[in-house]
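In: Structure of the sequence below:
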Amino acid sequence: MASNDLFNILSPDSIAIIGASKNPAKRGYRSLRKLLDDGYAGAIYPINPNEIEICGIGCLPDLGSLPGPVDLALVCTPAATVASVIAECAAKGVRGAVVLAGGFGEAGDGGKRLQHAVLAAARAGGVRIIGPNTSGMFNTHKACNLVGFSDLRKGSIGLLSQSGNMALSLVTEAQANGQVGLSTYVGVGNEADIRFDEYLDYFAADPKTNVVIAYVEGLKDGRRFLNALRRISLEKPVVIYKSGRTSAGRISAKSHTGALAGEYAVSEGVLRQAGAILAHRSDEILPMAEALSLLPSLRSRRLAILADGGGHATIAADALSERGLALAPLSEDTRRRLTAELPPAASVINPVDVAGGTDTDPSVFAACAEILLQDPMVDGLLISGLYGGYAVRFSQDLLAAEIDATNLIGAMPRRFGKPVIVHSLYGALQADQRPLPLLEMHRAGIPVHSSLETAVRCMQALAERGEVDHTFALSLPKRAQHGGIFEQVLARCRAEGRRVVLEHEGRASLRDFGLDLAPALLALDEKEAEEAFLRLGAQPVAMKIVSRDILHKTEAGGVKLNVVDVASVRSGFLEIVANAKAAVTNPNVTGVLVTPMAAKGGVEIIVGVVRDAAYGPIIMFGLGGVLVEVLRDVVFRALPISRNDAFTMLDEIKAQAILDGVRGGTPVDRDALADFMVSISDFVDAFPDIDELDLNPVLAYPDGLAVLDVRILLTESSGARSPLKEGIEA
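Out: You can find the predicted model right below:
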């Protein structure tokens, strides 16, 4: 079924309520009553063989008695009956069904069998299933409320949630304080049939929805979700709250990359990559979505602050900086015009403090706001202080001037194409108790918040959306056409029954694929080690054990650095092998790798790839070396990545300033790093048998980079993984 066909289910013209009831405590009654009370215009068919009528509507004894096909069935019967009910729906041409009951896949083996039976009946008859184990759905524009929430405000925010209580929380918040209502809500439940990605495609096509909120606990098919998220994010903002930020990593720590790929860290990277705006607190979800729905996105992160007190001006400036936003430098003309409007004590250097200039004439706020928004360096405005409460604070004689100022400010986002958000001390009051100017500001579509931090977080969301708008285009990297050496390595590994690609094999494979790695020679005994040293120019070398049984070479005493003469090379070989045999019982030792020492200096980084259970192959970048698992300063993206993805990863690590040089140091070659990361993406994309790839450390220099260690693990068998070529859709 195409995504648009979900309109027949989520915007139904006819509804059958299977298990309709006269008991007010049951969903079969409450849903019917709500449809009637809200004025649902479509046909309603209560089905209950034991009742003649419910709420004044005649009951049908069974689905077979329906007069014709029905768009949606609300199934209010126990889990054990659902499979047969769905089969009856199919026979009668019902397009979709909301299955409320629990006791399916979430309830053990027996529940899984029930869910399988329901799904089989649905697919055999072409019935789409919402749920099971769902809180239901509503469509405010259709007056179709099959959840039972009261006083829903019609609006343009779509909502998907894996938690009914979370949905109730957002609905309640919208009723109490919100400016924008909801369009369609779906409790996705167990996703036995219709999954998250299909709902996203529905919202992408729904003209009544311009922003989507998704509360996500886990994803059954993360790759399809990312593809759908990328599609909708091209057109509409999606705010995601992903729970489980503190859960332990789900991937076996056989490499640094695997150890660091915790669930939320991965989700944060790949969801941002696909265009999501991430909420980190539950109380910022709805404000962010409303700001995105009401206001134009920020063209840059440069903002102006207009405050009526030095305290709020300072706090606002701190909050902006902490969120990665910037105070715009004001032009000389802007400062001159502000000076003309404000008293001598005012500060006209951003943040602008009116210093009492509005106490007797609130219209000055509108004049200053206009001046600031006309400055080409200012792309958004945050108003902070007691705005909206001047008549309350000083005199009712100021009310008319404040309302006039509000009307002028309310038109400015459309007039200038720049967002305006108000932080007001009086915004904490319930909507019906707020001063009239704030109510007018609401009606004008300007978000008003009592929390300065929430107001700034909304500005940050608008900046993030602006960056999506301007840079969101995935250029899939050009696929390399070589890699014959790794094909040979792969065949050899499978024939020998090993998952570990030995380092000399991995290095040779990457060099064959076009990456610039230093030469490395395998020595089988001390004489070959001496020959390798001489072939490499008798320069200082590093020597490392090569064994399928030893992944962490340093811990096993299998590494020697700065070996500078023949005698040391020979003795080093013997010592390394002896250490390996002492560290591991009967290790399979292939030999010792001899490679030139890398140039001194450089920033130690790590680049790795691991396969995530939800999102498939993901690439990691961060600070590397021996402290990588202590610092954990890493970021993730789903494969394949574009060059733009690579650059954003460089910018997102906490210590990214190190890449730009510290204490007078020279910046690393970011272009070389980005190209290197895309090449690694290409390499793994070309070979789906790679399970994990770990390059740590890689030394990043001002003029290139050096790979010091290569680890590659294969999947259990050649057919265990699906190819990566599906990727993320452009």
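
In: contacts and neighbour counts: CA atoms only from here.
Out: Will do.

In: report the longest helix in the protein, please.
Out: The longest helix of the chain (DSSP state H) is helix 452-471.

In: How about Gly164, nearest residue that isn't a chain neighbour?
Out: Sequence neighbours aside, Ser135 is the residue nearest to Gly164 in space, at 5.5 Å (criterion: Cα to Cα, 6 or more residues apart in numbering).

In: structure for this one too, so we can compare:
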Amino acid sequence: MKNRPLDFLSPRSIMVVGASANPAKRGYNAIARLLSDGFDGPIYPINPQLTELRGLTCYASIAEVPEAVDLALICTPASTVPEIIEQCGAAGIQGAIVLATGFSESGPAGERLEQAAVEAARRSGVRLVGPNTSGMFNTARQCNLVGFQDLRQGSVGILSQSGNMALSMITESRRHPTLGFSTYIGVGNEAEIALHEYLDYFAHDSDTRVVATYIEGVRQGEAFLQSARALSTRKPMVLYKSGRTPSGQSAARSHTGALAGDITLCRGLMRQAGVILVERSDHLLPVAESLATQPSARGYRVAVLADGGGHATITADEMSDRGLQLAELEPATRERLRGLLGPQAPVDNPVDFAGASDTEPGLFADCSELLLADPGVDGLLVVGLFGGYQLRFSTTLADVEEQAAQTLCRLQKQYGKPLVLHSLYKHHNTEALQRLEAGGIPVQDSLEVAVHCMAALCQYGEVQQRPSPAPNLRREALTPLKAAAEMLDAVIAEQLRVVTEDKGRALLKLYGIDTGETCLIQDETALRAAARDFGERALAMKVVSPQVVHKSDAGGVALNLRGEKALLQAFQRIIDSSRRYRNDARIDGVLLTPMAPAGGVEVILGITRDPQFGPVIMFGLGGIHVEVLRDVSFRALPLDAADAATMLTEIRAHRILEGVRGQPPVDHDALIELMLSLSRLLQAHPQIAELELNPVMLYQSGLEILDVRILLTEKPIR
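Out: Purely as a prediction, here's the structure:
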């Protein structure tokens, strides 16, 4: 049933169950809207009290309708829905939209009613949108079952967990003269159709070029990411996600768990899936419009053409914040620009007219052609007053601006590069600005929005160019190594969740991860023998106890120990301190490891199981700085090498990994291989809830793992 396509969202026939003669009811408004919009298929009102409505024959029951219908709009109270869905199934109806409230959002009784509706849908083979949904529309079919007015047909699809957010986008679109919509789906409670199934529908909908999505949460996060990734290979998906505050789950156990609820997790996972994430609701529609009308960029090198230094500076700052680069113009380009603008004009990028355009706004087109023709430019941002020179200076400039606008549209198509334009005069909607919009160049009234649109075009260009995931990369569990499974089963048999560090290091070694030289010490005799074996090397000593997770907090760590005497003193101090910290702690001994060489870079690698998206991996600066700086990157598991490499460049401090102040770059290959090995380990052992290596010391050649923490799930994962 779940594999059945959602073709009914492009219906050729519609039934309205609960049709009404009352203009205040949805059962009347839906039929009136279908008729006024020119829906060209049959409409079947169902109401036993009526024989005719708006010129249509009414039927007393679903069974009396003379043919199978694609879609039923159910406008009746919640209590009637399960029985109506059974009747829809018996009549061969493919899908039903349930508008009523009073289901799972209302409490336990509503949850039971919703479950009954879902069971009826599954028994009868009816796909169910909602309940508690605002409805849907499909402009290509003239099917408006929401009641939104003045819908303009176009190529932007909307998928939303909020009817009000959809309404705000429809309302905002009136400020964009050429922006139109294809299909809107209000998912409601998502009782039967999951969010990712709607993404699959949009992926194959030929009327949709970009999908604008609003979500608050995801129930089947792993399936959502897979569908989003498949969708993004075909067309852009823009997402605004609310509810981005930290969940706090597992915060007491690891840094990874504490940070996983942060918006940083959403950023990383959406980038991995190829989704364009916006973090302001008023950016969602402009970004979607740009992606629907503009070609994507081949890189992140952007030229800026401005008619004022202030706007140029703000644009450059905003570009830096969004990861865009100021393109380095070729000498020939700069020379030609100087010939157009005079010796006083800055032409290094940003290019500033320095007043030359005040009397000749046609220079916008001339300079844009030079910049778009430059092979080092991937996209062009034009910012300032264009379209308003006729208002700011002289009405005689109107014709010049209109001709320049036509030329800009031609140039954008000729060079196949994105051109985003910002104008202070957008709301004046001059003829020049109208020609730009009609030619596929949206005009933005905000510099920040304009830069965000360009950044999205660059990001989607990256998505289109990235390689497909490795064919052997699967989300299902790998076969675990027998020795590793037995080790974890033994911990579970003791009704423990914490895997002590000695066992954790042994587990990593089974999967080919070098954890260095270690020695578990349980008494002073063994400690003296270890002191002789290690000689004068500096050692670290840590308590080993399933009840002492944060060893430093318990006084369970001693560093830079040399010689037998220092080891014996530290051993007793750690045991005593750990017992004071947790008097019921089982002390298995201490772990001795050689101190890591100086000069490395501390990073953290952590894996946790996010309640929405499943297993995720985190990378960032390590040691004590991770929660303070929060400079981390996330990806969903399983991980491939390309995802891992991107994570390393995503943190703000990524230049440290390349070597700064005379330090050599770290061994990226060793770090990426460690990340891939951890991904395979988690795939093989779903009983691992969290795994954290903090810190890992990175060197020019190789790395060393200084601390290992592993936490098992409370309940087995099947």
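
In: for the residue nearest to Gly164 of structure 1, what are its contacts?
Out: Leu100, Val147, Ser163, Gly164, Val186, Gly187, Gly189 (Cα atoms under 8 Å, 6 or more residues apart in numbering).

In: did I read that right, the fifth one in a helix?
Out: I take that to be Val186 of structure 1. No - counting by DSSP: H, G, I helix; E, B strand; the rest coil, Val186 of structure 1 falls outside a helix, being strand.

In: right, and it touches Asn133 too?
Out: No - counting by Cα atoms under 8 Å, Val186 of structure 1 stays clear of Asn133, with 11.9 Å between them.

In: Could you check which of the two has the larger neighbour count?
Out: The residue with more neighbours, out of Val186 of structure 1 and Asn133 and counting by other Cα atoms under 10 Å, is Val186; that gives 27 against 23.

In: Now for the residue nearest to that one when sequence neighbours are not counted, how many residues are close by?
Out: Nearest residue to Val186 of structure 1 in three dimensions, chain neighbours excluded: Met137, at 4.5 Å (Cα to Cα, 6+ apart). Using other Cα under 10 Å, Met137 of structure 1 has 23 other residues around it.

In: Can you find the partner of Met137 of structure 1 in structure 2?
Out: Here Met137 of structure 1 is matched to Met136 in structure 2, going by TM-score structural alignment.

In: For Gln162 of structure 1, give me its contacts.
Out: Shown in contact with Gln162 of structure 1 (Cα under 8 Å, 6+ apart): Gly187, Val188, Gly189, Tyr215, Val216, Glu217.

In: go again using 10 Å as the cut-off
Out: By Cα atoms under 10 Å, 6 or more residues apart in numbering, the contact list for Gln162 of structure 1 reads 131, 133-135, 186-191, 196, 214-219.

In: quick one on the thing from earlier: with structure 2 overlaid, report how far the longest helix of structure 1 is off on average.
Out: Superposing on structure 2 and averaging over aligned pairs (mean Cα distance after the TM-score superposition for structure 1), helix 452-471 of structure 1 comes out at 0.9 Å.

In: Buried ones in that helix, by neighbour count?
Out: For helix 452-471 of structure 1, burial by neighbour count (16 or more other Cα atoms under 10 Å) applies to 452-469.

In: Next, the residue lying closest to Gly131 of structure 1 once chain neighbours are set aside: secondary structure please.
Out: Distance criterion Cα to Cα, 6+ apart; nearest residue to Gly131 of structure 1, sequence neighbours excluded, is Gly189 at 4.4 Å. Three-state call for Gly189 of structure 1 (three-state DSSP): coil.

In: hang on, the earlier thing: for PyMOL, what selects the buried ones among the contacts of Gln162 of structure 1?
Out: Buried members of the contacts of Gln162 of structure 1 can be picked out in PyMOL with the line below, counting by 16+ other Cα under 10 Å:
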select buried, resi 131+133+134+135+186+187+188+189+190+191+196+214+215+216+219
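
In: quick one on the thing from earlier: can you give me the distance of the residue nearest to Gly131 of structure 1 to Leu35 of structure 1?
Out: Separation of Gly189 of structure 1 from Leu35 of structure 1 (Cα to Cα, to the nearest Å) stands at 22 Å.

In: And the helices in the stretch 551-700 of structure 2, which stretches?
Out: 563-581, 626-629, 641-650, 654-658, 668-684 (DSSP state H, counting those that start in this stretch).
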